[in-house]
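**Student:** fold the following for me, if possible:
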Amino acid sequence: MDFRTDYLDIYSKNNEFKDLISSYIEPFDSEKIVFVCVGSMRAFGDSVAPRIGSRLVELGVKNIYGTEDNPVHAKNLHEIIDYINENHIDSFIVAIDACLARHKSNVGKVIVTNSPLKAGEGVGKILPEIGDVTVACMVDLLENYIGNCIERYNAFQRIDKYLVHKFVNYVSSGIYNSINSRELCIA
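**Tutor:** The predicted structure is shown next:
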């Protein structure tokens, strides 16, 4: 598969994201698709993916790792990867995370790419890569996170709450509709 990256504005129609994510996961059996939503509930901006994971569980999507109650984060990512490798053999992993944009025009966009997620990269953490496809929600501008740990943490707390909720609804409904339309076609 050739390297591919797509950008969508979260203010575009929901069916655009559904169609986009469908184009990435279409060749794979729904039962083999695993969603790993990486983030922490300790900082609002970093909670996008666990919130998406919780919403997907509420909608009945299967194979979700990383929710508000049970987040996947830096301290347990290795363990989750090992668990998935043991329990979801030949799976296709979609990794979801918040990320920081290098350009202001990209804040509020979703990036989808057929490469692994490099969680923590924006804040200088070195963690294992995960995923066949990455869905990255650009929650803020990288330049707002220059400084010490406390300054970066405070910046992540100030992220626009409406933007976070918009990401949660946009991504979770797009994934749900993509999976649901596939199952309707099979039935």
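**Student:** switch to C-alpha atoms for all contacts and neighbour counts from now on
**Tutor:** Noted.
**Student:** what about the longest helix in the protein?
**Tutor:** helix 161-186 (DSSP state H).
**Student:** what is that one packed up against?
**Tutor:** If contacts are counted by 3 or more C-alpha pairs under 8 Å, 6 or more residues apart in numbering; DSSP states H and E, helix 161-186 sits against helix 14-25, helix 48-59, strand 133-141.
**Student:** tabulate the ones you listed (a markdown table), appending mean neighbour count.
**Tutor:** Below are those laid out as a markdown table (neighbours: other C-alpha atoms under 10 Å):
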| stretch | mean neighbour count |
| --- | --- |
| helix 14-25 | 18 |
| helix 48-59 | 24 |
| strand 133-141 | 25 |
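**Student:** check contacts around the most centrally placed residue in the chain.
**Tutor:** By C-alpha atoms, centre = their mean, the chain has its centre lying nearest to I96, at 1.5 Å. I96 is in contact with F35, V36, C37, V38, A49, L117, T134, V135, A136, C137, counting by C-alpha atoms under 8 Å, 6 or more residues apart in numbering.
**Student:** neighbours of G66, just the number please.
**Tutor:** The number of residues packed near G66 is 26, by other C-alpha atoms under 10 Å.
**Student:** same check, this time on M41
**Tutor:** Neighbour number of M41 under other C-alpha under 10 Å is 19.
**Student:** before we go on, could you also do this sequence so I can check it against the first one:
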Amino acid sequence: MNFMPNFFEKKGGSSRIIHDEIAAPEKLAIELKLKMASLTVNRPIVFVCIGTDRSTGDSLGPLVGTLLEEQKIAPFFVYGTLENPIHAVNLKEQLTDIFEKHSNPFIIGIDACLGRLKSVGVIQIADGPVKPGAGVNKDLPEVGDIHITGIVNVSGFMEFFVLQNTRLNLVLKMAKTIANGIVEASTAFHHHRHEHWSNMSWEHISKEKTP
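**Tutor:** Coordinates of the predicted model:
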């Protein structure tokens, strides 16, 4: 769970989406595609969904991971689900494992956070890593080249208990919006990579045939 006191002040490299607005998944997909547009074809894209199913407010990440696991989102990789969550206890170990499995991965961290009352229900996608545990004073590794966070409740007082008493209904709706956006982005990105490889192969064949 991440906590940013000045959350959603408009800054370069970040944008906000209200989870239940019209076309929210499509807007998230567009933002993701823009941030991944310059990636090389051989760089794996890894989603690290952080949180625990033992706290409703902190279950956003593993809910997203579980929803993604049920979809076909190749060429993306997903870590952190309700069955196998990534949380404070195992985060360092899981990150080490991810870097051993994937060469130079482009990591997208997904986490819940607390913020201002007027921003509850808002999803942010931004450059740079997410800082898990910041809201409950835990010193954990930063995660991600970019990150997606969702404000699930209000910050400022007894954050741990606020997370415990967050409505699951809101968290699930936000998780579905994020997951649907990622699925849409994966379809477009897979098509883009396929075209790129096809063009490279055709160029290679053309050069070979040139006398």
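**Student:** superposed, what's their TM-score?
**Tutor:** Taking TM-score structural alignment, normalised by the length of the first structure as the basis, the two superposed chains have a TM-score of 0.89; 179 aligned residues with a C-alpha RMSD of 1.8 Å.
**Student:** roughly how far apart are E58 of the first structure and I52 of the first structure?
**Tutor:** 10 Å (C-alpha to C-alpha, to the nearest Å).
**Student:** I meant I96 of the first structure, not that one.
**Tutor:** Distance from I96 of the first structure to I52 of the first structure, by C-alpha to C-alpha: 8 Å.
**Student:** need the overlap of contacts for those two.
**Tutor:** Common neighbours of I96 of the first structure and I52 (C-alpha under 8 Å, 6+ apart) are C37.
**Student:** what's E184 of the second structure aligned with over in the first structure?
**Tutor:** Counting by TM-score structural alignment, E184 of the second structure corresponds to N177 in the first structure.
**Student:** ok, for whatever residue of the second structure lines up with S54 of the first structure, nearest residue in space, not its chain neighbours?
**Tutor:** In the second structure, S54 of the first structure lines up with T66, judged by TM-score structural alignment. The shortest distance from T66 of the second structure to any non-neighbouring residue, by C-alpha to C-alpha, 6 or more residues apart in numbering, is to T81 (4.8 Å).
**Student:** list the contacts for that neighbour?
**Tutor:** Counted by C-alpha under 8 Å, 6+ apart, T81 of the second structure has contacts C49, G61, P62, L63, V64, G65, T66, E69.
**Student:** doesn't Y79 make contact with the fourth one?
**Tutor:** No. Look at L63 of the second structure against Y79 with C-alpha atoms under 8 Å: they stay out of range, at 11.3 Å.
**Student:** what distance do you get for the closest residue to A101 of the first structure other than its chain neighbours to G108 of the first structure?
**Tutor:** Among residues not flanking A101 of the first structure along the chain, L141 sits closest, at 4.7 Å (C-alpha to C-alpha, 6+ apart). In this view, L141 of the first structure and G108 of the first structure are 10 Å apart by C-alpha to C-alpha.
**Student:** now do F3 of the first structure
**Tutor:** 23 Å.
**Student:** looking at these two, which one has more neighbours?
**Tutor:** Shown here are F3 of the first structure and G108; by other C-alpha under 10 Å, G108 has more neighbours (21 against 7).
**Student:** that one maps to what in the second structure?
**Tutor:** Using TM-score structural alignment, the equivalent of G108 of the first structure in the second structure is G121.
**Student:** for A37 of the second structure, see how far away the spatially closest residue to I182 of the second structure that is not a sequence neighbour is.
**Tutor:** Closest residue to I182 of the second structure apart from its sequence neighbours, by C-alpha to C-alpha, 6+ apart: A29 at 6.0 Å. Per C-alpha to C-alpha, A29 of the second structure is found 12 Å from A37 of the second structure.
**Student:** now L63 of the second structure
**Tutor:** Counting by C-alpha to C-alpha, the separation of L63 of the second structure from A37 of the second structure is 26 Å.
**Student:** then K101 of the second structure?
**Tutor:** Here the criterion is C-alpha to C-alpha. By it, K101 of the second structure lies 23 Å from A37 of the second structure.
**Student:** so G45 of the first structure sits against L141, correct?
**Tutor:** No. When contacts are counted by C-alpha under 8 Å, G45 of the first structure is not listed as touching L141 (11.4 Å).
**Student:** just give me the neighbour total for the residue nearest to A49 of the first structure when sequence neighbours are not counted.
**Tutor:** Closest residue to A49 of the first structure apart from its sequence neighbours, by C-alpha to C-alpha, 6+ apart: C37 at 4.7 Å. Neighbour count for C37 of the first structure, taken as other C-alpha under 10 Å: 28.
**Student:** residue in the second structure paired with C37 of the first structure?
**Tutor:** Matched across to the second structure, C37 of the first structure falls on C49, judged by TM-score structural alignment.
**Student:** its match contacts L95, correct?
**Tutor:** No. Counting by C-alpha under 8 Å, C49 of the second structure sits too far from L95 to count as a contact (11.3 Å).
**Student:** doesn't V110 of the first structure lie inside a helix?
**Tutor:** No. Per DSSP: H, G, I helix; E, B strand; the rest coil, V110 of the first structure lies outside any helix segment and is strand.
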